[in-house]
Structures are given as structure tokens and as C-alpha cells.
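Undergrad: Predicted coordinates and the sequence they were generated for:
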Amino acid sequence: MADVHGVPRLLVSVTQTAFVVRLVGLLATLVLIMGRELTPAILVGVVAAGLTSYLGLARPEYLSLVSRHPALALADLVLMAVAVGFAGVDSPLVLVLLPTALLLGLWIDRVAGGIVIVCLLAVYLLGLQATTPVDQGSFTVTAILPFVFIILWLLGLVIATAVEGERRAQAVVRDAIANAAASSERTAIAREIHDSMAKSLQGIVMTSAALPTLMERDPTGAREHASQLQAMTTQAVHQLRQIMSSLRERSSDQTLSSAVAEAAMAWQATSGRTVELAVRQDLDTEDDAVRYELVHSLTEALDNVRHHAGPCRVVVALECPSTDRLVLKVSDDGVGMSAHALTEAALAGHHGVVGIRERMARIGGLADVVSVPGRGTTVTLSVHREGLIER
């Protein structure tokens, strides 16, 4: 359930539906008073209902203001109620007041809303007693309209409660996914330290221990071992920097666009190849897990290019073909390979593509790999901005 300008989409949809019903009631009111005197109360009610309904439909970003300041919704209801009070309880403006009860339930908490409902119904019944004798013919006006008003308010409360519950559930799921991804990545980093850095450091220790003896017996061999020691040290430093970079990126405040561009430029610097960027600068996601897995999948895809594509042109593109979907592409025009070769590579222990697909699966995304021998490879990563959330 994606948000629209910070407001849950379902809440926006129900609110806009209520505004549409208000406009229909407003049109019915204008038809019913045609040929009659337009009193100031009815005029104020018509203008207020028309303006607020139009703003709610045409400018949904204003609903975020109502979310932060519920008193705005309360003011709208009070304005409509006052207009109906002055126009009379038998005024057609009652048709406009009914969907406003739904809006009251959607945007005002139950305690404040309950107090307002009680006050409005009291004013309504007092006005009814003053203007219309209570008899069997007035049962609809006396009982059914207040009953419908209460039902619509309760319906708004139920919808608002359900939306808030869904938001909390999604937040729990997002946190669980992010924690699971972080735990998995920590395990991978620990494995990488064990498999790479530990071996490199062990080699450095053994070579360093042999140097004093070699300097006495074989100075030429000692110089060669010193050169090997320097190379192993440089490699260990590079491995350590990669691990530290991974740890920093996990809590990075970068936007997705900046993180993708930085990862591509870092790969360009270490690989000696040129990367063409086609990255929209305004793209981001509020889900850390989505940003993290996309960037690391990009790094994995670029490493596959370095090891398997040969000399080629490399393009990294980040786009948003729809409002809620992110697509990251890594394309090259290198040697490529057949689908059978991809399968054989995985069986032989080359799990680059498999790892990318596993990363995307963690966040509810897809990884599509299209490779043609002699024409290159394109890796397409597609994911919802909010990750693994059912909509």
C-alpha cells in the first residue's frame, strides 16, 4: 500500500470518493433550489463544499496537511453544519453534510469525533423540533438521517483504523526484511573475511617469518619475497576497504541515484574501464533494504562484466517507468554467452547471477539476465520502491 504525498493510498481513495459524493450532493442541491431564493447560508455551504471538494480531488498533496492538522477536517465539518443549521434541517444541503460524516471518521480521532457527532445531532434535533412538527410523516427526517450520519462516521473510523493497522503491519514487515537482509549480509561479510582476508594475512605472516632467514642465505630470493609481501599487503588492504565500504553503505544517507553512480564510478576506477551512466538524479527509496540490495547487485553485475565480458562498452541505467517501480540495468556489448553456458557456470561454482537473483528476491524484486553470444549481456533489476510489500 503505497503512500501519496505521505498519506496512505487507500485513505486518499476513500477521501476522494467522499468528495465526489459531496459534489454530487452539491449538484442535487443546486437542482432542488432552482427557482427558489438563494439564502446566504445555502450560498456559503455551496461555495465551501465545492471549494474543499475540488481541492481534495485536484490537489491530493493537500491531504497531507489534513493528516498533520486534523483540525482542518473538523473546520470543514463545522462550516457545513453551520450552513445547514442556518438553512434549515430540511435544506438540500443535508445531502452534502452526509458524506462529510465519513470524512469526520477518516480524519478525526474517535473521541473528538464522537463529541462532535453528539453536538451536531443535538443541534440537528433541536432545529428539527423548532422547524418541523414531529409526526409519522417526519420519521425519515427525525430518525433515519441521524442514523445514516452515525453509520457513515463509524464507517470512516473503521476504514481509518484498518489503514493505520495496515501501515503498522507493513512497517513491521519492512523492518523484518531489513533486519534479515542485514543479518544475511553480516554473515556474507564474515565469510568473506574468513575466506579472503584471513588467507591473505596468513600468507603475509608466513612470508614475513621467512624473510630474515632468506636475507642471510639468499638475498635475491629475499627481494622476491619482499615484493610478494608488498603485493599481498596491498591486496589485503584492498579487501579490507571493500568490506568497510560495505559496512558504511548499509547506513548511508545517499539517495539511490547517488549510490548507483558512486558504485559505478568506483568500479570504473578499479577496473580501468569506462562506464556510461544514464541515471535519473531524483530517484530514491525510503526502504534501506531496496537501496542496499540494488547497489550490491549492481556491483556484482559489474564484476561479472570485468571477469567475463572482455573488452566492451558498459552502460548503467536507473529509471522509474512507473510511479512505484524502479528499474536498474547493466548492459555490455561484450562476448556474451548462451543460456546453457549460464547454467553450466552456476553448476561450476560461479554464482554471480544466482547471487543477484537471491538479493532481488529478498526485497521482492526480479533479476532478468539476457545474454547473446557475441552481442553482450543485459542484466535488468526491477523492484517496487517499497520492496517486499504486498499491495
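TA: Arrived safely, thanks for sending.

Undergrad: from here on, contacts and neighbour counts on C-alpha atoms
TA: Will do.

Undergrad: Could you list every helix and strand in contact with the top helix by length along the chain?
TA: Across the chain, the longest stretch assigned as helix under DSSP state H is helix 145-192. In terms of contact count using 3 or more CA pairs under 8 Å, 6 or more residues apart in numbering; DSSP states H and E, helix 145-192 is assigned the packing partners helix 9-32, helix 94-107, helix 110-131, helix 288-304.

Undergrad: Run the chain-centre distance for that helix.
TA: Taking CA atoms, centre = their mean, to the nearest Å, one finds helix 145-192 lying 12 Å from the centre of the chain it belongs to.

Undergrad: okay, the angle between that helix and helix 94-107?
TA: 30 degrees (axes from the mean of the first three to the mean of the last three CA atoms, to 10 degrees).

Undergrad: on that earlier part again, pick the most deeply packed of the helices and strands packed on helix 145-192.
TA: helix 94-107 (a mean of 25; mean count of other CA atoms under 10 Å).

Undergrad: Looking at the helices and strands packed on helix 145-192, which is nearest to I204?
TA: Between I204 and the helices and strands packed on helix 145-192, the shortest gap by CA to CA is with helix 288-304, which sits at 26.0 Å.

Undergrad: What is the subsequent helix or strand relative to that closest one?
TA: Per DSSP states H and E, the first helix or strand lying C-terminal to helix 288-304 is strand 314-322.

Undergrad: Packing partners of that next one?
TA: Judged by 3+ CA pairs under 8 Å, 6+ apart, the packing partners of strand 314-322 are strand 275-279, strand 325-332.

Undergrad: just to revisit the earlier point, the longest helix of the chain vs helix 9-32, what angle?
TA: Interaxial angle of helix 145-192 relative to helix 9-32 (the same axes, to 10 degrees): 160 degrees.

Undergrad: also this one, for the comparison:
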Amino acid sequence: MAKRERVVRMSVEQPLWRALTAYRVLTMVYAVLLFVFTREDFERPLVAAGFLAVLAVWTLATLPKVANAAGCTKRFLVADLTIALTGILLTPLADAQAQTQDGATLPTIWTAGSVLAYAIRGGWRWAGFASSLVAVANIIERGEPSRDTLHNVLLVWVASIAIGYVVEVARASERTLARALEIEAATRERERLARDIHDSVLQVLAMVQRRGTALGGEAAELGRMAGEQEVALRTLVAGGLTRRSHVSEDESQGAVVRIVDEPDDGPQDLRTLLAPYAGSRVTFSEPGAPVLLPPAAAGELAAAVGAALDNVRGHAGPGAQAWILVEDWPDEVIVTVRDDGPGIPDGRLAQAEGEGRLGVAQSIRGRLRDLGGTAELISVPGQGTEVELKVPRGKAAKR
């Protein structure tokens, strides 16, 4: 049994969370050691010691919170920033000279870790919010901030916003990479299925077609149907494995096998919608590049082509050949459906519309009219019929 491709996603954020965890521990140790070696400079060392004890316990207890994005909740971020702001505002109470000197605050550079958590978790907007609160707290703590204070505040503000922006770009790149890997894995799986189908189902259908044609009679009809299914299956394999909803009936009952792609949010490739119509009696010619239209417009145009083929099978006879030609122009998309049937007698369309048969009036012209396009039918008795469907890109995009 063949092994399926599995996409392994790597988070670009995880190294940042690890670095933040280490940063918080190291800066907590730095703040404590700074107090130990300069405690004689504090007028109220007990205030500083009490806050630093809380800071140490909080840092160690919340290490799992900054291990990943799931643990770093909004409630935690608010509490963490509150501790940092409280430490800044308590600094003058523990050391009155802090307002007249550019000394360190109680949490020192540990405060930057709290702001970085906002940046990694929520991007540059969250980082800007947190760093602005820290800036206000530092200005209040200084009373009359000096130039160095303003420089430090500006540095934290710019650095945190820059890191937040880089995180957002990294997340977008990660999503793009993951999508590319998924597409690559799906392509490999499609190729594997195509090989399996080619080695089994398609060969069996081809053999049934050859043997049925050789035997004649009812076996020849069975061979013909096997040949049509072989062509349809080859078209499906070549076009890729896409999600489709379908309504199918046997052609002997006068209906077309219709396969329609489920619409996506983005533009739809018209070729993938029309390719399933190809068969032993329907030739499909397409451009080499995708023919992109809004999903609704592409679906309506494909349905109009299906209605035209219904008319070919219903009125041109079971042996009639049909051709589908897709032309992709900058300002419009043109799809032509032509057959080699007996053609339509003059006045027959008006008579059919008067009898309530609205296949051409509604299924074809009505659909194109709703798209802002046109459907032109040219038929010469004895020379077949040609239906030209035109969809302007500008009007189709408004659908």
C-alpha cells in the first residue's frame, strides 16, 4: 500500500517563546542581584525587597504561560503588565533619588519581557499598546523625565512594535508555506492516484471498448459506452482531483452527464468546469493558462454550455459531434459550442419559445444576460449550429 504524504508544520513562533522564557528568568535574576549589591542606596529597602520577591515568584510560577501562545492568555498578559507597571511606580517610594537620577526602576529590563509577550502574542498593535503604558509609567515615575529617559522609552516602543510586526509577517509566511506544502502533498497524491487509475481502470475500459467493437451487436454499444467513460476519466485525472457536485443520467435517456465544481471563495478556473463535458463526441479546446472568473459567473457560463450540449444531444441526433472552444481575452471570455447536426430551421426557436420550451431563451440566453453577456446562435440548415457565449470580465466580476 502506498504511503500518503503528510505535511509537517513547524511553528516559527516557538523559538521566540523559548527566547522570551529565558529572557524573563535572566532579567529577574539581574533585578534581584542589582538590588542585593545596591541595597544601601534604597531609603526603604523592604519595599524593594517585597516587590522583587513577588516578581521572582511570579516569574518562576508563570514560566508555562510564556512557553507557547496557547498559555499566554489575555488575562495573563494584563496581570503581567500590571506587575511591571506597579514596580515602575513603586520605585520612587523605595528610592526617592530615582526621580532626580537616571537610575534603574525596580523591575529594570524585566519590563521589556512583558512588552515582548504582547508583541509575540498579538502583533505590533498589542506591542504598541503595552509599550505606551510602560512609557507613561516611566514618565510619571521620573516626574521630570530627562533626555535619556525619553530615549529609553522610545527605544522600547520602537523595538516592541518592530518585533510585533516581524511576528505578524512570520505568521503570514508560515501560513503560506503550510498551504504550499499541502498543495504539493495533494499534487503527489493526485499523481499517485492517476498512475493507479491508468494501470487498472483505464486499461480495462480500453480493453472493453476494443472487444465490444470487435464482437458487434449489444457488445459494440457496451464498448462505445466504455470508450466514453475512458475519455471522461482521463479528462478528470488530467484536470486534477477537485470537489464536485454532479447530476448524472445515462446518455441513452437524453441527458448530459454534468459535473460542476463547488465554488470557492476565490476566482474559478473555467477550464476545470468545462473539461468534464469532453467525451468521444465532444472535443474540448482550451487555452494553456487558467481562465479565471468569479465562481458565480464561471458556474453560470458552464451551465449555459451544458444547456447547449443538451440541445445538441436532443436535436442533432445521437451521432452528432460537438466542439467546445474557450477564448480568454483581456476584456471578455468567449466560449463557442458548435455541432455538425442538421441545424435549426428558420422560425423554430420562436415557435419553441411560444410553446413554452425555454431551453435556449432561459438556460442559455437568460444566464448570459444575468452576467451582462450575450449569447448568439447561428444555425444554417444542413450545416450545424454554433452558439457563441460572451461574458465581459468587468460585469462578471460584480456578480
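TA: Right, received. Where do you want to start? Given the structure is predicted, the values throughout are model-derived calculations rather than measurements.

Undergrad: Give me the TM-score for these two chains.
TA: Once superposed, chain against chain, the TM-score is 0.43 (TM-score structural alignment, normalised by the length of structure 1); 207 aligned residues with a CA RMSD of 4.4 Å.

Undergrad: tell me the helices in structure 2, going along the chain?
TA: For structure 2, applying DSSP H gives helices covering 14-37, 45-61, 74-94, 110-122, 124-142, 147-199, 201-215, 218-239, 270-274, 295-315, 348-354, 367-370, 393-396.

Undergrad: Which of these has the highest mean neighbour count?
TA: That would be helix 110-122, which, of the helices of structure 2, has the most neighbours on average (mean count of other CA under 10 Å), namely a mean of 25.

Undergrad: Could you name the helices and strands sitting against it?
TA: So helix 110-122 of structure 2, by 3+ CA pairs under 8 Å, 6+ apart, packs with helix 14-37, helix 74-94, helix 124-142, helix 147-199.

Undergrad: Compare the ones you listed and report which one is nearest to Q268 of structure 2.
TA: So among those, helix 147-199 is nearest, using CA to CA, at 16.6 Å.

Undergrad: Show me what the closest one is packed up against.
TA: In this structure, helix 147-199 of structure 2 makes packing contacts with helix 110-122, helix 124-142, judged by 3+ CA pairs under 8 Å, 6+ apart.

Undergrad: Out of those helices, which is closest to A304 of structure 2?
TA: helix 110-122 (48.1 Å).

Undergrad: quick one, the closest one and helix 74-94 angle?
TA: Between the axes of helix 110-122 of structure 2 and helix 74-94, defined by the same axes, to 10 degrees, the angle is 160 degrees.

Undergrad: In the strand or helix carrying A263 of structure 1, which residues are buried?
TA: Element membership for A263 of structure 1 (DSSP H and E) is helix 256-271. Neighbour counts over helix 256-271 of structure 1 (16 or more other CA atoms under 10 Å) mark 256-261, 263-265, 267-268 as buried.

Undergrad: Let's have these in JSON lines, adding distance to E276 of structure 1.
TA: Converted to JSON lines, the buried residues of helix 256-271 of structure 1 look like this (distance: CA to CA, whole Å):
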{"residue": "L256", "distance to E276 of structure 1": "17"}
{"residue": "S257", "distance to E276 of structure 1": "14"}
{"residue": "S258", "distance to E276 of structure 1": "15"}
{"residue": "A259", "distance to E276 of structure 1": "15"}
{"residue": "V260", "distance to E276 of structure 1": "12"}
{"residue": "A261", "distance to E276 of structure 1": "10"}
{"residue": "A263", "distance to E276 of structure 1": "13"}
{"residue": "A264", "distance to E276 of structure 1": "9"}
{"residue": "M265", "distance to E276 of structure 1": "10"}
{"residue": "W267", "distance to E276 of structure 1": "12"}
{"residue": "Q268", "distance to E276 of structure 1": "10"}
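
Undergrad: For those residues, work out which two are farthest apart.
TA: Farthest pair in the buried residues of helix 256-271 of structure 1 (CA to CA) is L256 and Q268. Separation: 18.3 Å.

Undergrad: ok and the longest helix of structure 1 relative to helix 110-131, angle-wise?
TA: Angle between the axes of helix 145-192 of structure 1 and helix 110-131 is 170 degrees (criterion: the same axes, to 10 degrees).

Undergrad: Following element in sequence after helix 145-192 of structure 1, please.
TA: Sequence order places helix 198-217 as the next helix or strand after helix 145-192 of structure 1, per DSSP H and E.

Undergrad: Show me what the helix or strand that that next one is followed by is packed up against.
TA: Using DSSP H and E, the helix or strand that follows helix 198-217 of structure 1 towards the C-terminus is helix 219-250. For helix 219-250 of structure 1, the packing partners by 3+ CA pairs under 8 Å, 6+ apart come out as helix 198-217, helix 288-304.
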